[in-house]
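Asks: sequence unknown, structure follows:
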């Protein structure tokens, strides 16, 4: 097989590309928790498609179902027409995921990406309530289209909109100021004081664990209080579970252990189970006030994704996967806590829940250096946070324990290499 000329990407692809700069090789094959490049080098994947591959690459059961469907000339593109693949997914998702959790939601299929799900949630909240504003939270990330950017905290991403982003108000996330101050008391004061300049919003949108924002975790008590505030002020609560959902934090939905039932839930990324574009917005039945076609998209009927998503739901027919994630989460957190203690030069803080974890470094350059060293040693992971100060671990949630520990060992070797050399600004 001939080698791909890297100059093709440099000369013909836009400068907007990003991940390829951290992983400068040409990948050719992927299976489970592994990737291979053109040179045959093997990598352990702790990136998982930025959370779109929670079950790893090319899961065999999903692959078999998809190949069978394609070979039988199953419907590929259908807009929102009824298909057997969609019907199977709707029924199975309701039976396997919603009913056992005592959740009653209507399912909406917008365009197939996370930002599409968020856009539809914001539009629905405004339509239902007749209000305009949305409250979002510091360091939140909800997508790259205009509505989603308006509720995203990252300044550089907001700047990319090229227009003023309006009709949103940013409030402090849990522990944004310090450990002592309850940020929701601050928020509610704004809602109750007629002189605050903050109107009652249509909705609040929140990530229970902020992925791009730096693996910031909201306490369950904080989420419960947020839910209570929304109920008392007749505000819809939107949980963006696009990255933290589908088992990443240990349960299918990241909010389950908080004991809340959001009005609207956004899912995408790992929902298809196979890396195929797929998104849904879930909402309470009484909120379903859409007129036919009022929100739509050409590719909202991705039947290949329906097929693999239905197959992926087999992982959730019992609680074995949750138990496995809990066990591997304990291994990972124990390793990271020991790592920051063993290498104080990192000035690291362990963050996260489940297998959505990372280490925040006081000197942001350390995180970037660690992922570069890890890549050279055969491990792929990324940074997150406003200054890329967190090196972020997103292994497949069904990774075997031996492979998990092998990846963790590469991280330690990378940290050991980095701390030998002082960081220079």
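Replies: Thanks, I have the structure now. This is a predicted model, so every value here is computed, not measured.
Asks: drop to CA atoms for contacts and neighbour counts, all remaining ones
Replies: OK.
Asks: just the strands in the stretch 151-300 of the chain please.
Replies: Remark: strands assigned in the stretch 151-300 of the chain by DSSP state E, counting those that start in this stretch are 168-171, 203-206, 209-210, 216-217, 236-240, 264-267, 280-283.
Asks: So which elements touch the first one?
Replies: Read it as strand 168-171. Counting contacts by 3 or more CA pairs under 8 Å, 6 or more residues apart in numbering; DSSP states H and E, strand 168-171 packs against strand 134-137.
Asks: Mind giving me the packing neighbours of the strand it packs on?
Replies: Using 3+ CA pairs under 8 Å, 6+ apart as the test, strand 134-137 ends up in contact with strand 168-171, strand 203-206.
Asks: Use this one as the comparison:
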């Protein structure tokens, strides 16, 4: 692809140095549809980033867009804090009837704010309120958001350093296979809990991702998750599953923990819950944990009614049957086959993933960055993940066509080979 030099002066002179994704993709995007984005010069890009997992159903999904436009054209409520609205009621009833009820999940639904980190903060706050304890256990390479409470349970040193204050009341434990199987699961964790001389306070909760997205697509085994849930039960700790990036069908089932058969006490959901990239998040929890006083946790933008509209449309369109889940399983086989072929040709590399979340770890961590940049030059958007950016991370829209998926995977293959 031949690229002209874009005019980035407005961004480089007026916008904060905190911007990040735009540095990897130096162009000015103008429009997007399905699994493709287009810049202001008309260049086309396949999108294997999908809004960092916020666009599971693709850009400007036609069904969701129609529902949103109809709602706006009739002057439907756009801002409602936590007021009762028809849009909220429609979402709550559909979420119960389509998602929670069929899975026998007994959760109450809380709208804590527009973003994933709002959901995590509310989960941590609730766990501490319910138990009367302060400590929360998290895992190596976990990522839970950029506000202070969420950063405290995040592993990445670079992101933690941005807090500017001590990040306290947390303890970190090894994620699944962190020690390469040399130590039995949870041996260290349980020993600390049972030893009154360990210096570890009794935790309020444990927070975990079933697949660590920002951490490098590290996949927890189902048996590891079941053992963690049992440990939490024995030791009277609440189990929080952060399903912000891996929920809403990203790993196949609607919730990423379904495959393991566990039922977390608290679940955080965001990113693709609105279906359209509109800000929305949920904190789900067992009814007996609903000890909030009215207004004890609130926020101005927790009632994003246009997001309720598109979320309901997504549920009604994609989760009334198992077609999307079956399609994701087929696409997963395609992705895995290509990654297996790449790994066979590049010594020291590895791949891992579930559903439509995959990571290609390259032996030289700089290789992943080079491959991502070359992919952009060939018309594909992919990001890197992992503590050193050593993993090429693939998050195509769940609704991607077979042809687009094949084209994008071919570019990944080409980019890795050309930058080795």
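Replies: Arrived safely. These figures come from a predicted structure and were not determined experimentally.
Asks: Counterpart of residue 98 of the second structure over in the first structure?
Replies: Structural alignment (TM-score structural alignment) places residue 98 of the second structure against residue 96 in the first structure.
Asks: any idea how far residue 50 of the first structure is from that match?
Replies: 25 Å (CA to CA, to the nearest Å).
Asks: ok, back up a step: can I get the strands of the stretch 151-300 of the first structure in JSON lines with distance to residue 310 of the first structure and mean neighbour count?
Replies: Formatted as JSON lines, the strands of the stretch 151-300 of the first structure follow (distance: least, CA to CA, whole Å; neighbours: other CA atoms under 10 Å):
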{"stretch": "strand 168-171", "distance to residue 310 of the first structure": "36", "mean neighbour count": "19"}
{"stretch": "strand 203-206", "distance to residue 310 of the first structure": "27", "mean neighbour count": "26"}
{"stretch": "strand 209-210", "distance to residue 310 of the first structure": "26", "mean neighbour count": "27"}
{"stretch": "strand 216-217", "distance to residue 310 of the first structure": "30", "mean neighbour count": "22"}
{"stretch": "strand 236-240", "distance to residue 310 of the first structure": "21", "mean neighbour count": "27"}
{"stretch": "strand 264-267", "distance to residue 310 of the first structure": "15", "mean neighbour count": "26"}
{"stretch": "strand 280-283", "distance to residue 310 of the first structure": "14", "mean neighbour count": "24"}
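Asks: Make CSV out of those and add distance to residue 322 of the first structure.
Replies: Shown next, in CSV, are those (distance: least, CA to CA, whole Å):
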stretch, distance to residue 322 of the first structure
strand 168-171, 32
strand 203-206, 23
strand 209-210, 18
strand 216-217, 19
strand 236-240, 20
strand 264-267, 18
strand 280-283, 22
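Asks: since we're on the match of residue 98 of the second structure, how many residues are nearby?
Replies: Residues near residue 96 of the first structure, counting by other CA atoms under 10 Å, number 17.
Asks: Aligned to residue 230 of the second structure, what sits in the first structure?
Replies: Superposed on the first structure with TM-score structural alignment, residue 230 of the second structure falls opposite residue 228.
Asks: Next, count neighbours for its match.
Replies: Residues within reach of residue 228 of the first structure, counting by other CA under 10 Å, total 15.
Asks: ok, now how distant is it from residue 240 of the first structure?
Replies: With CA to CA as the criterion, residue 228 of the first structure and residue 240 of the first structure are 18 Å apart.
Asks: re earlier: residue 85 of the first structure: which of the strands of the stretch 151-300 of the first structure is closest?
Replies: Proximity to residue 85 of the first structure (CA to CA) singles out strand 280-283 among these, at 15.1 Å.
Asks: which bit of the second structure covers the closest one?
Replies: By TM-score structural alignment, strand 280-283 of the first structure lines up with residues 282-285 in the second structure.
Asks: What's the average distance for that stretch when superposed on the first structure?
Replies: Mean deviation of stretch 282-285 of the second structure relative to the first structure after superposition (mean CA distance after the TM-score superposition for the first structure): 0.2 Å.
Asks: So what's the gap between that stretch and the chain middle?
Replies: 15 Å (CA atoms, centre = their mean, to the nearest Å).
Asks: what's the counterpart of residue 256 of the second structure in the first structure?
Replies: For residue 256 of the second structure, the residue aligned by TM-score structural alignment is residue 254.
Asks: my read: that match touches residue 244, true?
Replies: Yes. If you go by CA atoms under 8 Å, residue 254 of the first structure and residue 244 touch, sitting 5.9 Å apart.
Asks: more neighbours, those two?
Replies: Set side by side, residue 254 of the first structure and residue 244 show more neighbours around residue 244, with 30 against 24, by other CA under 10 Å.
Asks: which one in the second structure is aligned with the more buried one?
Replies: Following TM-score structural alignment, the counterpart assigned to residue 244 of the first structure within the second structure is residue 246.
Asks: Matching residue 48 of the first structure against the second structure, which residue comes up?
Replies: When the second structure is aligned by TM-score structural alignment, the residue opposite residue 48 of the first structure is residue 50.
Asks: Please name the residues that touch its match.
Replies: By CA atoms under 8 Å, 6 or more residues apart in numbering, the contact list for residue 50 of the second structure reads 35, 56, 58-59, 395-397.
Asks: try 6 Å this time
Replies: For residue 50 of the second structure, the contacting residues are 396-397, by CA atoms under 6 Å, 6 or more residues apart in numbering.
Asks: ditto for residue 271 of the second structure
Replies: 54, 244.
Asks: Map it across to the first structure for me.
Replies: Aligning on TM-score structural alignment places residue 271 of the second structure opposite residue 269 in the first structure.
Asks: cool, residue 299 of the second structure as well?
Replies: Alignment note (TM-score structural alignment): residue 299 of the second structure maps to residue 297 of the first structure.
Asks: Look up how far residue 118 of the first structure lies from that match.
Replies: Distance, residue 297 of the first structure to residue 118 of the first structure, using CA to CA: 14 Å.
Asks: When those two are compared, which one has more neighbours?
Replies: residue 118 (32 against 14).
Asks: Checking my notes, the more buried one in a strand, right?
Replies: No. Applying DSSP: H, G, I helix; E, B strand; the rest coil, one finds residue 118 of the first structure to be helix, outside a strand.
Asks: and the counterpart of it in the second structure, what is it in contact with?
Replies: In the second structure, residue 118 of the first structure lines up with residue 120, judged by TM-score structural alignment. With CA under 6 Å, 6+ apart as the criterion, no residue contacts residue 120 of the second structure.
Asks: Perfect, I'm done here.
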